[in-house]
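Participant: Sequence unavailable; structure follows:
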């Protein structure tokens, strides 16, 4: 057993698992805030019922996200103490801001929103959910700023005495081009993922003819959110790809399994490689598309793996600077593929529900596709993070700190294996709890409409708060 490999598996499992809840929390908070604003402005009772219904699903995911996020951060001191020692002065700054500012903002106003239904005025109460949603976005930004520094380190210098990274400009860290585009990409993905959850839950109810007054508008909202999220994800992903080509040329080459520098460079839809993953046997390609993704021109030059490897040996010394090519190649394509499927489903759903229509129960294929679509968002997000992190290897901080020197030197493989097994088992239990709570809350629906005295925003029944 290798301690480094086990530590990487542990961090990978906890990170991918945790990040399922992050985009869901962001998207659901903002969509819930939008629904409550619609109720406040129109006084229509079905918006109030929708707000409370989707708010329950938001709270479930928020709670699981907090629990898994705490475990993830503990690992910096558990298995990656050398990394923490080296980057603590830089890495700790955005994490501290996230904890002291963003997390307290979202948790404080979320608490006011949960318990303020019968205590706060409708306008103040609506403002609380918006502030909680803004807090979730700020939390994501500061976390992504920390991660972006690992991808493209800026605003620091190496201390000649301690041989650690010393922060010189927090502004440079927070305005890192990699951080800004990653934040935009994440917010877009959050809308895509939360929109798909809307589609799945509403499809389950509408297929059975239940709660149509709430579920049909929610279905349309989910379809539009998914489509817009898919389009914005594609645009921000394109920008991210061009930045990545400039900052991490090896990652772009690995995404395509491009071994030799090409101009123009084609994009392979499917490639069969050798067993060691180091050469191409056969592929189906789109001419010039990779050049466009990397440079913005269909005739641009894209560096190959072999040339980048030679350049990095000359810059950093002897070693292997190539990530696991099959992992980067397929995770890149699966990320794109699942996102495209989500966009196509949204387009189809919007066409079938145009002009007040609802797909007939006999369209079983559509309802099954809508129910299964809930998996598309987490799959696209997970493969995106696998590509982002695996494509950076063998660096934990690109060009500055190697992953092999970041692991805790005094923690043995047996200890890491034990924690890996325990955490994986714990996360499996949490997955069962998450699915159980979500299915139960989603299956109950928004409940029966309240009486006539609750139809307006100003006469809403105080007892219509959440029941747990």
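Facilitator: The structure has been received and is ready for your questions. Only a predicted model underlies this, so the values are computations on that prediction, with no experimental measurement involved.
Participant: drop to CA atoms for contacts and neighbour counts, all remaining ones
Facilitator: Will do.
Participant: Strands along this protein, start to end?
Facilitator: 156-158, 165-167, 267-273, 280-286, 395-397, 401-402 (DSSP state E).
Participant: Between these, which one is closest to residue 354.
Facilitator: When the strands of the chain are compared by C-alpha to C-alpha, strand 267-273 sits nearest residue 354, at 33.1 Å.
Participant: Which neighbouring elements make contact with the closest one?
Facilitator: strand 280-286 (3 or more C-alpha pairs under 8 Å, 6 or more residues apart in numbering; DSSP states H and E).
Participant: And the contacts of the strand it packs on?
Facilitator: Under the criterion C-alpha atoms under 8 Å, 6 or more residues apart in numbering, residues 257, 266-274 lie in contact with strand 280-286.
Participant: Now do that strand: distance to the chain's middle.
Facilitator: How far strand 280-286 lies from its chain's middle: 30 Å, per C-alpha atoms, centre = their mean, to the nearest Å.
Participant: same thing with stretch 74-91?
Facilitator: 23 Å.
Participant: Next one: residue 412 from residue 78, what distance?
Facilitator: For residue 412, the distance to residue 78 equals 11 Å [C-alpha to C-alpha, to the nearest Å].
Participant: Next one for the comparison:
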């Protein structure tokens, strides 16, 4: 493999592993705000126990997320020096804003969230929980703004030529509110809400299946379920809006997402399929004129196909774009169906009696992660061959001094370290889940919490 491919694989590995954690922290933070808010309103100690329990899990997710995020900033300089110089003014502003407005807010109140129990008032602690959640959401804003600028650049001009060329901000707010940023931020937020809520649903389903902490699990399941259900419905409309933006500003990406090759023909919408890049054909199950209708509300309206663009300006791997995009869509539609059916069972009071549904929620925790990862892969591979759409090609953005052997060595080392980190995360997460939300008589775990709240909860609800 050459330096470009290896550098892309390395960055894909590091950002994919990192992106497991921020959506979980955003979504879990929202659910924790609900739990603590219900506790303040009702005085029900069970909801306080929920907040305490999931705060421990939040801290684990937050810690690994921070550690894995730092790596990517170094990669910009080591593997993508030309890119870093080209977009430094843009990215520098966005990342500085993240540090000032987001990370400082999140980390500043994290100590109160973790250690403020019984040290500050209930209202102050709830305020800290809200601020940590908002901080995680603000952090996503600036990262997505920076990435969205690469997709739909705005508010800039180019100074210098050749290797000395770089983009400078001429209008900060035009850069921030570039054509795709708002829709993509909403898309990322809602995906994060689904991921975090589903983690709570999965843990609750596990306790229900095992008949442990059943009342705790049932009561924590319900608020998390409504976050999941509402978010799943919203994502249908927000995702459609994001696709409309792609149709206007990145037509080659849209054509790859749907495997549409005709120059100016009506576009079918594929449910499943395969894109043959060599023969420029797509086969599969399709809705005739479906994409034309979604884009133009007309089944016969023409949509630009991949043949409308020079081969060197098309996405490098249209089948990868197609498959990852359709995987995201398929999981999203499954979530809608699941939320409707489970909501009906919940309304009838039959959901928790159906063990097979609890298993769906237990193992379904993997699906939001797959959907989030697939969405990012579709967005990033669909932007190729551009690292900044229409301005800077990926092949021109590489560091000139780095060699393939150096990148390969670091890629292997990152892979080993990330496998170890993920194993540690799974081990610690499983340990916290097995330990349970509060200590009950007979627990073997030696890290039981003997606080008055936990003793009261154990006495009242036990195992």
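Facilitator: Ah, there it is. Predicted model only: the values in this text are computed from it and were never measured.
Participant: So after superposing, what's the score?
Facilitator: After superposition, the two chains reach a TM-score of 0.91 (TM-score structural alignment, normalised by the length of the second structure), with 444 aligned residues with a C-alpha RMSD of 2.0 Å.
Participant: circling back: for residue 366 of the first structure, find the nearest of the strands of the first structure.
Facilitator: So among the strands of the first structure, strand 267-273 is nearest, using C-alpha to C-alpha, at 26.6 Å.
Participant: Report the buried residues of the closest one.
Facilitator: 267-268, 271, 273 (16 or more other C-alpha atoms under 10 Å).
Participant: what residues does it touch?
Facilitator: 256, 279-290, 333.
Participant: now these as CSV including neighbour count and distance to residue 391 of the first structure?
Facilitator: Below are these laid out as CSV (neighbours: other C-alpha atoms under 10 Å; distance: C-alpha to C-alpha, whole Å):
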residue, neighbour count, distance to residue 391 of the first structure
256, 25, 11
279, 14, 17
280, 14, 19
281, 11, 22
282, 12, 22
283, 13, 21
284, 12, 22
285, 15, 21
286, 12, 22
287, 15, 23
288, 19, 22
289, 20, 20
290, 30, 17
333, 20, 13
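Participant: Just the closest of these to residue 45 of the first structure, please.
Facilitator: Distances from residue 45 of the first structure to those, taken by C-alpha to C-alpha, are shortest for residue 333, at 43.5 Å.
Participant: Now the closest one. Nearest residue, chain neighbours left out?
Facilitator: In space, and not counting its chain neighbours, residue 333 of the first structure is closest to residue 269: 7.9 Å by C-alpha to C-alpha, 6 or more residues apart in numbering.
Participant: quick one: what's aligned to that neighbour in the second structure?
Facilitator: Matched to the second structure by TM-score structural alignment, residue 269 of the first structure sits across from residue 271.
Participant: again with residue 352 of the first structure
Facilitator: So, by TM-score structural alignment, residue 352 of the first structure is matched to residue 345.
Participant: separation between the nearest residue to that match once chain neighbours are set aside and residue 205 of the second structure?
Facilitator: Take residue 345 of the second structure and drop its neighbours on the chain: the residue closest to it by C-alpha to C-alpha, 6+ apart is residue 351, 4.7 Å away. According to C-alpha to C-alpha, residue 351 of the second structure and residue 205 of the second structure sit 11 Å apart.
Participant: ok, now how distant is residue 334 of the first structure from residue 8 of the first structure?
Facilitator: For residue 334 of the first structure, the distance to residue 8 of the first structure - C-alpha to C-alpha - is 21 Å.
Participant: What of residue 449 of the first structure?
Facilitator: For residue 449 of the first structure relative to residue 8 of the first structure (C-alpha to C-alpha), the value is 50 Å.
Participant: what does residue 93 of the first structure give?
Facilitator: In terms of C-alpha to C-alpha, residue 93 of the first structure sits 24 Å off from residue 8 of the first structure.
Participant: Provide a list of residues in contact with residue 203 of the first structure.
Facilitator: So residue 203 of the first structure contacts 219, 367, 370-371 (C-alpha under 8 Å, 6+ apart).
Participant: do that again at 7 Å, thanks
Facilitator: 367, 370-371 (C-alpha atoms under 7 Å, 6 or more residues apart in numbering).
Participant: Give the aligned equivalent of it in the second structure.
Facilitator: In the second structure, residue 203 of the first structure lands on residue 205 (TM-score structural alignment).
Participant: Kindly report the same for residue 221 of the first structure.
Facilitator: The alignment partner of residue 221 of the first structure in the second structure, by TM-score structural alignment, is residue 223.
Participant: how many other residues sit next to its match?
Facilitator: As a burial measure, residue 223 of the second structure scores 19 neighbours (other C-alpha atoms under 10 Å).
Participant: Touching, residue 189 of the first structure and residue 228? I think so.
Facilitator: No. Counting by C-alpha atoms under 7 Å, residue 228 is not a contact partner of residue 189 of the first structure; they are 9.8 Å apart.
Participant: Compare those two (neighbour count), which wins?
Facilitator: Comparing residue 189 of the first structure with residue 228 by other C-alpha under 10 Å, the one with more neighbours is residue 189, at 30 against 19.
Participant: Who's the closest spatial neighbour of residue 114 of the second structure, skipping the chain neighbours?
Facilitator: residue 55 (6.7 Å).
Participant: and the two most separated of the contacts of strand 280-286 of the first structure?
Facilitator: Among those, the pair separated by the greatest distance (C-alpha to C-alpha) is 266 and 274, at 19.3 Å.
Participant: Please say which of the two ends up with more neighbours.
Facilitator: Neighbours per residue (other C-alpha under 10 Å) separate residue 266 of the first structure from residue 274, with residue 266 holding more: 22 against 10.
Participant: Now do the contacts for the more buried one.
Facilitator: Counted by C-alpha under 7 Å, 6+ apart, residue 266 of the first structure has contacts 285-291.
Participant: ok, the alignment partner in the first structure of residue 427 of the second structure - how many residues close by?
Facilitator: Mapped onto the first structure by TM-score structural alignment, residue 427 of the second structure lines up with residue 436. By the measure other C-alpha under 10 Å, the count of residues near residue 436 of the first structure is 12.
Participant: now do residue 142 of the second structure
Facilitator: Residue 142 of the second structure: 24 neighbours (other C-alpha under 10 Å).
Participant: ditto for the one 10 residues further on
Facilitator: Each residue near residue 152 of the second structure was counted by other C-alpha under 10 Å, and the total is 19.
Participant: separation between it and residue 246 of the second structure?
Facilitator: 9 Å.
Participant: Next: residue 106 of the second structure.
Facilitator: Taken as C-alpha to C-alpha, the span from residue 106 of the second structure to residue 246 of the second structure is 32 Å.
Participant: Of these two, give the one with the bigger neighbour count.
Facilitator: Counted by other C-alpha under 10 Å, residue 106 of the second structure and residue 246 do not tie: residue 106 has more neighbours, with 24 against 20.
Participant: check contacts around that one.
Facilitator: Taking C-alpha under 7 Å, 6+ apart as the test, what residue 106 of the second structure contacts is 131-132, 135-136.
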